[in-house]
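With the input below, show me the fold.
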Amino acid sequence: MAQSQNEERDMWYKATRKFMHGIVAGIQCAFPAKVIKYDNATHKADILPLANSSNGDTSAQYLDIPVSENCYIQDEILERLKPELAKVDAHVGSNLAEKLPKRRLMRAGVPVVAVVLDRDNDNWEGGRAVNNYVPNSSRLHDANDAIIIGVLGGDAKNG
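Alright, predicted model coming up:
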């Protein structure tokens, strides 16, 4: 039995939308994640994306993800200030050092936002390096090329 033009158009429309969804589903841009492990010497973290797949499976962890300076610089500054504030406290009888956050802002267990770079960043030096580089592969929008750009939640008292 022949299909009407409207039914045929509807089938093409649905097929095209399904095809487009398949393409877009494979492109990684940004995602919320939980920090599983953080190395404050190398400023790299192992993270677990929070969104499950559509069938409920949890995502695999991403390892050695570079962390943007804005996520940890406050922790390093406060760590350097703590001994000096303790000296002031001892000298004038204040409790400034006690007012500092109890925990670091960037640490295991916190939620973060990770963005995925457009190209393979294996040959990029990272950090503050502004070197031009040739990508190591043709990888595009792959979570292996993620960086952490922000820590979510927290406050000045608890970190």
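
switch to C-alpha atoms for all contacts and neighbour counts from now on
Will do.

Now do the SS call for Asn144.
Classification of Asn144 by DSSP: H, G, I helix; E, B strand; the rest coil places it in helix.

now swap in Trp12 and tell me
Under three-state DSSP, Trp12 comes out as helix.

To check against the first, give me the structure of this:
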Amino acid sequence: MNKVDPAAAMSALLDGFLSKLYTDFNVAFPCEVISFDEGKRTASVRPLIRTGADDPAMIQAVPGLGFRLKPKDGGEAVEYVPEYKKGDVVYVVVADREIRNGLAGAVAAPDTARQHDSNDAVIVGIFPASFS
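Below is the predicted model of the structure:
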């Protein structure tokens, strides 16, 4: 008679569930810039890390962070806006919640319940190898 160990079965079930959960849980990853819209300061990017059998889907309209830097000795602050070239390797961070309503600078509720979704990605920088 073959007995099934309930603890082993539960462990295997939980391992499969957690593996799927972690695969779908986006935090940050390197991407290749496919195109850049200079007017909107957004890029279409392709994730460079495969987490499943298929290549990852392209992510469109990903905003890049700008910077306002003030010289250490005082003086006028200078604003820097993002600019990306096709082929640049960038680092993308995914927000905990939908970010669209918060981009206007006011506290706002998200329109959806999505969490750690690649649609809420932001480019935070370019890897040094992309600089010529």
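
Now the TM-score, please.
Put the two chains on top of each other and the TM-score (TM-score structural alignment, normalised by the length of structure 2) is 0.77; 119 aligned residues with a C-alpha RMSD of 2.3 Å.

Tell me, how many residues neighbour Met1 of structure 2?
By the measure other C-alpha atoms under 10 Å, the count of residues near Met1 of structure 2 is 3.

Next one: it from Leu48 of structure 2, what distance?
49 Å (C-alpha to C-alpha, to the nearest Å).

quick one, longest strand in structure 2?
In terms of residue count, the longest strand belonging to structure 2 (DSSP state E) is strand 28-37.

The next helix or strand after that one vs structure 1, average offset?
Stepping forward along the backbone from strand 28-37 of structure 2, the first helix or strand reached (DSSP states H and E) is strand 42-47. Superposing on structure 1 and averaging over aligned pairs (mean C-alpha distance after the TM-score superposition for structure 1), strand 42-47 of structure 2 comes out at 0.5 Å.

Need the residues that contact strand 42-47 of structure 2.
Here strand 42-47 of structure 2 makes contact (C-alpha atoms under 8 Å, 6 or more residues apart in numbering) with 29-37, 56-64, 84.

which residues of structure 1 does the very next helix or strand once past that strand align to?
Note on strand 42-47 of structure 2: by DSSP H and E, the next helix or strand toward the C-terminus is strand 59-63. Strand 59-63 of structure 2 corresponds to residues 62-66 in structure 1, going by TM-score structural alignment.

Could you verify my assumption that Gln115 of structure 2 touches Ala121?
No: using C-alpha atoms under 8 Å, Gln115 of structure 2 is not in contact with Ala121, being 11.1 Å away.

With neighbour numbers in mind, choose between those two.
Per other C-alpha under 10 Å, whichever of Gln115 of structure 2 and Ala121 has more neighbours is Ala121, with 26 against 15.
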